[in-house]
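J.: have a look at this prediction, sequence included:
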Amino acid sequence: MRRHCPMPCSAVSSFSIHQPRWRNAVFVAPYLLFFSTLLVFPLIWGIWLSFHKADMFSSGRFVGIDNYVRLFRDAVFIQSIWNTFYFVLLTVPALALLGLFLALALNRNTRSAAVFRTLFFASSVLSVTIVTLIWRIVFIPQFGLLATIFGWFGAQAPAALSDPDLAMIAIAIATVWWCLGLPMMLFLSALQQIPGDIYEAAALDNASRWRTLTAITLPSIKRTFILVVIIQIVLQFQLFGQALLMTRGGPNNVTRPIVLYIYEVTFRRWDLGLGAAASEVLFILILLAAMGQYLVTRRKGEVA
């Protein structure tokens, strides 16, 4: 029986699934609009402002790289860069390793494991204001929780938030407690994607737990580990609320991160050009740190 074409043959011959269909752009347009408005335009605008002497009321005049020269001559800004890197070194390894440890310990289909997963993740939904209030109470000299614990042993707790050597460590402890839930959940998700047949084969071969961990579990979640480290680098470089609410950048600027410096320069000194230049420096530092970590880890993985 001869089949008839339900539409004109010329239309069928002219249609191809490989041809571009521009009406599909309608579905992408909302995302592109928000992406351009909230990311691309502010990035370009910030770069433009960094080359101008600007305030909140006018864009000012073009000054070239003068804002960057002033920035790197400012000892407070140089110290804020070191403070930010120090904070990242304190928090990122701790978050990655503790998150992995908790995920391995709580990767169980039991009620107690579910309760502990909920408890450890619960701190992640708190606001920075609540987190800093809790930890300020912990670190209050003489009357805080830390002072009470030290008092049980007849010792005196250090004034962590007013000690230049301990203030950033205290902020890092509060941040790790606050942010630990996300790495834990990412590692749990990765662990649950590993096929159980592999572990059954390892058990038949009488592989020890350590051998199973190093030969099966860790290689299987290597990409997740890289993802967690990169996410935490990006997040912890943006330290702001904890430093502002717990120490206000003190004592002696030892806890003043780059974002707090940007906030003070822009919204207290009304120097938008200098603040924009500092923002671009922060963007480059985050980009270099994240890409460097990714490339180093990827190269080690290829060699292995």
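T.: Okay, I see it. A quick note: this is a predicted structure, and the numbers were derived from the prediction, not measured.

J.: when you work out contacts or count neighbours from here on, use the C-alpha atoms and nothing else.
T.: Noted.

J.: who's in contact with R248?
T.: 255-256 (Cα atoms under 8 Å, 6 or more residues apart in numbering).

J.: and what of the one 4 residues further on?
T.: Contacts here follow Cα under 8 Å, 6+ apart; on that basis N252 touches P164.

J.: let's bring in a second model and compare:
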Amino acid sequence: MITTNRKKWNGYEQLLAWLFLLPYLFFYLWFMFYPIIKGFIISLNKWTIGIDPQFIGFKNYAVMFKDANFWEALWHTVYFVIISTPSLVVVGLALALIVNAGLKGTTFLRSAFFLPHILSISVISSIWVFVLQPYTGLVNSILHRFGFEGEIFWLNEPNLAWISILIATVWWTVGFNMVLFLAGLQEIPDDLYEAARIDGANGWQCFIHITIPSLRGVIMLIVVLQSIASFKLFGQPWIMTQGGPGTATRTLVQYIYETGFRRNDMGLASAMSYILFIVMILFAVVQFKFLSKKD
């Protein structure tokens, strides 16, 4: 009798849980799952705003793979992922170690490191355009005070432009990584460090053999999140360099935007979006495979 009542109660709890989940599931399917399916359908059509769509199968994908501009934009995106992800991990960990050291002014430092993250991408990019501009920019003015002659055009030379975009991105997003690393550092038991010091380990050895292994899960999470975010890079180069000089900093998301809204070719833009989606999934799978802890 007790077992029967317990089963009925469990069934009632499950039904109640589904009733509470249904509103969320409805909006999730409508605003997340449906656009994914709809986007794939659009990629199979010649889809132009104002004209009835025409089904053309995988022709958009064939056109895309023959487009040299697509491959260039994809390489720029992958290149930014390669240079930005390690930078964001290393700088985020360094800031977390500083904040976790218990120095005076820790509250101020924590706020100062995190505050840029709450600003919008347009504000961040505009600030760095002002800081990096020639003649009157803050960076060039500082260099002149130290005796450097001439002007550095940070946003007009391809390599310097990528460095500028990287600096702006790190300054904007590293505060979030710092918070994640700080949470991970505070979860490491002090007993491990005390036992290591008793055995004669120095600070560097404690960092290599205790801190890094203990943060393995946090590192994997940050690497995956930052890789996905870097694949979606658009605002920084769009505002800071407009994809230039020339097309040297044009990313795939920018090229998708130009294809869809400037050339009015929504079908081809949707096809590019799906390829970007597949590349992001492959990167995430590879990262999980190599960074996940082996049992």
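T.: Received, thanks. Please read these numbers as outputs of a predicted model, since none were measured by experiment.

J.: just give me the neighbour total for the aligned partner of I56 of the second structure in the first structure.
T.: When the first structure is aligned by TM-score structural alignment, I56 of the second structure is paired with V63. Using other Cα atoms under 10 Å as the criterion, V63 of the first structure is surrounded by 14 other residues.

J.: wait, isn't V63 of the first structure in contact with H52?
T.: Yes. Judged on Cα atoms under 8 Å, V63 of the first structure makes contact with H52 at a distance of 5.2 Å.

J.: in the first structure, what residues pair with stretch 120-139 of the second structure?
T.: Under TM-score structural alignment, the match for stretch 120-139 of the second structure is residues 127-146.

J.: ok, now stretch 190-208 of the second structure?
T.: Matched against the first structure by TM-score structural alignment, stretch 190-208 of the second structure falls on residues 196-214.

J.: kindly report the same for stretch 274-283 of the second structure.
T.: Counting by TM-score structural alignment, stretch 274-283 of the second structure sits on residues 280-289 of the first structure.

J.: check the mean deviation of that stretch from the second structure.
T.: In the superposition with the second structure, the average deviation recorded for stretch 280-289 of the first structure is 0.7 Å (mean Cα distance after the TM-score superposition for the first structure).

J.: who's in contact with that stretch?
T.: 46-47, 50, 233-234, 237, 258.

J.: try it again with 6 Å
T.: Under the contact criterion Cα atoms under 6 Å, 6 or more residues apart in numbering, stretch 280-289 of the first structure has outside partners V234.

J.: that stretch: which residues count as buried?
T.: Buried residues in stretch 280-289 of the first structure, defined by neighbour count with 16 or more other Cα atoms under 10 Å: 280-283, 285-286, 289.

J.: for the stretch 51-200 of the second structure, just list every one of the strands.
T.: 54-55 (DSSP state E, counting those that start in this stretch).

J.: doesn't W270 of the first structure lie inside a helix?
T.: No. Assessed with DSSP: H, G, I helix; E, B strand; the rest coil, W270 of the first structure is coil; it does not lie in a helix.

J.: counterpart of it in the second structure?
T.: Counting by TM-score structural alignment, W270 of the first structure corresponds to N264 in the second structure.

J.: how far away is the residue nearest to its match when sequence neighbours are not counted from Y255 of the second structure?
T.: Closest residue to N264 of the second structure apart from its sequence neighbours, by Cα to Cα, 6 or more residues apart in numbering: T48 at 5.8 Å. To Y255 of the second structure, T48 of the second structure is 17 Å away according to Cα to Cα, to the nearest Å.

J.: what about those two, which has more around it?
T.: Set T48 of the second structure next to Y255 and count neighbours by other Cα under 10 Å: Y255 wins out with 22 against 18.

J.: tell me the residue in the first structure aligned with the more buried one.
T.: By TM-score structural alignment, Y255 of the second structure lines up with Y261 in the first structure.

J.: just the ones of the buried residues of stretch 280-289 of the first structure in helices?
T.: Using DSSP state H, the subset of those located in helices is 280-283, 285-286, 289.

J.: out of the residues you listed, who's nearest Y199 of the first structure?
T.: Comparing those against Y199 of the first structure with Cα to Cα places A289 closest, at 35.5 Å.

J.: quick check: closest non-adjacent residue to F72 of the first structure.
T.: In space, and not counting its chain neighbours, F72 of the first structure is closest to I78: 6.6 Å by Cα to Cα, 6+ apart.

J.: next one: that neighbour from R70 of the first structure, what distance?
T.: Noted for I78 of the first structure: a distance of 11 Å to R70 of the first structure, by Cα to Cα.

J.: ok, T247 of the first structure - how many residues close by?
T.: So T247 of the first structure, with other Cα under 10 Å, has 21 neighbours.

J.: and it, what's its match in the second structure?
T.: Mapped onto the second structure by TM-score structural alignment, T247 of the first structure lines up with T241.

J.: what about the equivalent of L235 of the first structure over in the second structure, neighbour count?
T.: Correspondence of L235 of the first structure to the second structure, assessed by TM-score structural alignment: A229. The local packing of A229 of the second structure (other Cα under 10 Å) involves 15 other residues.

J.: same check, this time on C179 of the first structure
T.: For C179 of the first structure, using other Cα under 10 Å, the count is 23.
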